[in-house]
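> what shape does this take:
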Amino acid sequence: MSNALAIAHVTQALALLLESNLGPEFDEAVKVEPRKPPAEPPDHPTINVFLYQVTPNTAMRNSDLPTRAADGTLLKRPAAALDLHYLISAYGDETTLVGQRLIGSVVRTLHEIPILPKDVIEQSGELPHLTGSDLAEAAQRVRFTPTVMDIDETSKLWGMLYQTPYSLSVVYQATLIFIDGREKPVPARPVERPEVRVLPFGAPGAPVPPGAGTEAEAADRASVNGSAQAVDAAGAERGGAPTTAVARTQAKSPATAPEKAPQKAPPRAPQKAVAKTTAKSTAKTPAKAPARGRKAAQAPRPAKAGDAETDGGAEGTEN
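All right, here's what the predicted structure looks like:
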């Protein structure tokens, strides 16, 4: 857990770590600067450590919940879990491949020392602008992991750096940094009166010994044993043999046999005669056709004109 100076402290410690582990491959001075890549590339060997993004750690972002009670009382100091993303670029004479040699030294150092050492943190914390940082006291150490970026992502990253020419670079992620809140939680109340009770097995409220079973089973066994002892005592007074087995058998057997359920009478078959009679009574009687009467007399046939003339001619002949 650290204060708000943890982010700047990690950046300064990373620059110091790279500067102190350049190795014997370089016979000239190398300048390591924790700053943005310059718009004009320098001529002398230079390594730039640029923090371009800060993101919350997905695994530990909710580890401090809940921080407050229902009444608003602070229960736990809130802590923000962060990951830091660095762009490390190298500059130098291109004819002697200074930039490539510097990048090789950076990769070797962070692969060999992936965890930020405590002595480097303490040494970088002596700077005036980092006075008061408590990163060296944090329990969680910072680890550096290389980030793989394709051409498209690299183009976007360098494209947001306005008027800055591209240079050979690598990207690393630093995890995990905790930044604590300023408020301190209210301490819990101490124990006022310790109370310890010792109860034997079988006492009310005492735990059941292993293998003893439940209280109901123990009560059943006690009642069976008591009844068996009473029967044995009665048999001994009469001069007979003990009847413990009989008593146990009677205790295990149920008191009364369950009554048999009454048998249901089989359903009666429907009477066919009644069904047929009902069907006949409900059927409709077909209506009889009315009797046909005699044929009505046909109307007299009207006389034709030819017949009248014939009759007239006959009368004239007779006259």
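> switch to C-alpha atoms for all contacts and neighbour counts from now on
Fine.
> quick one: the helices in this protein?
Assigned by DSSP state H, the helices in the chain fall at 6-19, 98-112, 118-124, 151-159, 215-238, 244-252, 272-282, 305-318.
> would you mind finding the most buried of those?
helix 6-19 (a mean of 21; mean count of other Cα atoms under 10 Å).
> got the angle between that helix and helix 98-112?
Following axes from the mean of the first three to the mean of the last three Cα atoms, to 10 degrees, one obtains 110 degrees for the angle between helix 6-19 and helix 98-112.
> what residues does helix 6-19 touch?
30-34, 49, 51, 84, 106, 109, 116, 120-121, 124-125, 130, 133-135, 177-179 (Cα atoms under 8 Å, 6 or more residues apart in numbering).
> please apply the same query to stretch 23-38.
Contacts for stretch 23-38 (Cα under 8 Å, 6+ apart): 11-12, 15-16, 18-19, 44-51, 89, 105, 164.
> also this sequence, please, to line up against the first:
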Amino acid sequence: MSNALAIAMVSGVLRSRVQALLDVAGLAGFDVITAPPQDDSKPGVYLHLYQVLPNGELRNQHLPEHSSQGAVVRAPRLAVDLHYLISFVGSPAMQDAERLAGLVLSGLNEGPTLSRDEITAFVGALPSGHVLTTSDLGDQPESVRLTLLPLDVEELSRLWGMYGQTKHRLSVAYRASVVMLDAQVRPGAALPVTRPPAMVVVQFRAPRVNEVRSSRRAQPVVQFGERILVRGAALRGDVTRVSVGSAQVTLPSDQLGDDEISVPFAASSGLRAGVAPVRVAHLIRMQDGSTRDGPASNVLPVALVPTVRPADPPTEPGGPGGPGDEDALRVRLVVEPRPDHDQSVVLQLTGTDGQVSSSWSDWTTTDDVVVFRTAGLAVGTYLIRVEVDGALSLLDAHPDTGKLIAPTVTVS
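As a prediction, the model looks like this:
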């Protein structure tokens, strides 16, 4: 890892490297300055960091990781490339710029990396209390490599324009890659492993749902008391979980087939009326008996419709609080499964003798009876339908004529 001082450390080590090249060559009077040259700059080598870019290969490979409790288990890491412009300034008559360029280019080509020993030696030579003494660039797993960049005339002119220069200086560009910047976050220590890892190799078989329908009709409309038929491919796994809405149904093996699964819509299954998504998911059984989440199927909708019949008595005067409203009538129905209070429930009454259809959503429950408060109903017989979360109950038809005949309630 390397801390936030890594960028400054690369600049410092690179400056020290170039200065050492000048000293070994005996070029006295030439300094290495970490700034862009100006029009009146003195002779020397000018080293300037002009751009920092994310490393293309390691980008986003070290994002922060958190445990399920939110604790940091791996600190985030940013990998960047540093782009330097090295300019050479000196007497044209003595070809100082050309001599400096040849010396620096050959030296950096001979040693294209900033080694750990070189970084350690640079830190050791710093005076006590220097801001870079706490840098740990030498500990990062990747070495910093120096690469000469091909800059054309247009790119160089843009750089000189950025510096506001009127006089061009002989310059080259280098990339220092890769530099790791680790966040100063201490990951929490993982708990010790107390048992061998549970592993198992299984064939990948993703379930696919092609159709969801009733056991009595070729439609995705299932009435209470019927069965939900889920048809597809690769439905059965080591452990098969069928999700219908928010409920998860566990079935015995005789109700699980590879191409069809039968789910009862009954009180014992815990399913609620309404339009619900159906999904089949596999759990993978491990060697130690535990299970892990496996592949899951696509989702298809099904309408789970309630059964409705009049209670005894089917009607009584007054609102939900009791008698007192001459125009109000309470319609009492047995609805299975009984709707929960967080569900949307609407009563629809359609007159069999030409009366206009009406709907009401003012309801409550008394024991096992759902009570709807209605008003303004004309005398006559009405077909009853109850809609629960978008699923509308069915009507019975006469076997010969097909006329809808039940369930009904009579207002007298």
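> picking that back up, quick one, which of the contacts of helix 6-19 of the first structure are buried?
Among these, those classed as buried by neighbour count (16 or more other Cα atoms under 10 Å) are 30, 32-34, 49, 51, 84, 106, 109, 116, 120-121, 124-125, 133-135, 177-179.
> which of the residues you listed fall in strands?
Val32, Glu33, Val49, Leu51, Leu84, Ile177, Phe178, Ile179 (DSSP state E).
> Val244 of the second structure -> the first structure?
Per TM-score structural alignment, there is no equivalent position to Val244 of the second structure in the first structure.
> hang on, Val244 of the second structure packs against Pro277?
Yes - using Cα atoms under 8 Å, Val244 of the second structure is in contact with Pro277, at 5.8 Å.
> Tyr163 of the second structure maps to what in the first structure?
Aligned counterpart of Tyr163 of the second structure in the first structure: Leu161 (TM-score structural alignment).
> now for its match, how many residues are close by?
Neighbour count of Leu161 of the first structure, defined by other Cα atoms under 10 Å: 15.
> how close does Lys121 of the first structure sit to Gln173 of the first structure?
That one is not Lys; residue 121 of the first structure is Ile. According to Cα to Cα, to the nearest Å, Ile121 of the first structure and Gln173 of the first structure sit 17 Å apart.
> please enumerate the strands of the stretch 101-250 of the second structure.
113-114, 144-149, 170-182, 208-214, 221-223, 227-233, 239-244, 247-249 (DSSP state E, counting those that start in this stretch).
> to Asn60 of the second structure, which of those strands lies closest?
Closest of these to Asn60 of the second structure is strand 170-182, at 12.2 Å (criterion: Cα to Cα).
> could you dump the strands of the stretch 101-250 of the second structure to CSV with distance to Ala391 of the second structure?
Listed next are these as CSV, based on distance: least, Cα to Cα, whole Å:
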stretch, distance to Ala391 of the second structure
strand 113-114, 70
strand 144-149, 65
strand 170-182, 55
strand 208-214, 14
strand 221-223, 8
strand 227-233, 15
strand 239-244, 14
strand 247-249, 17
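> wait, which of those is closest to Arg330 of the second structure?
strand 221-223 (25.2 Å).
> quick one, which of the helices of the first structure is nearest to Thr73 of the first structure?
The nearest among those, by Cα to Cα, is helix 6-19 at 26.9 Å.
> the closest one against the second structure, how far on average?
Using mean Cα distance after the TM-score superposition for the first structure, helix 6-19 of the first structure ends up 0.6 Å from its aligned counterpart in the second structure, as a mean over the superposed pairs.
> tilt between that helix and strand 169-180?
Put simply, helix 6-19 of the first structure runs at 140 degrees to strand 169-180, going by the same axes, to 10 degrees.
> chain center to helix 6-19 of the first structure: distance?
39 Å (Cα atoms, centre = their mean, to the nearest Å).
> same check, this time on stretch 92-105 of the first structure
50 Å.
> end-to-end on that stretch?
Span of stretch 92-105 of the first structure from end to end, Cα to Cα: 14 Å.
> which part of the second structure matches it?
Under TM-score structural alignment, the match for stretch 92-105 of the first structure is residues 90-103.
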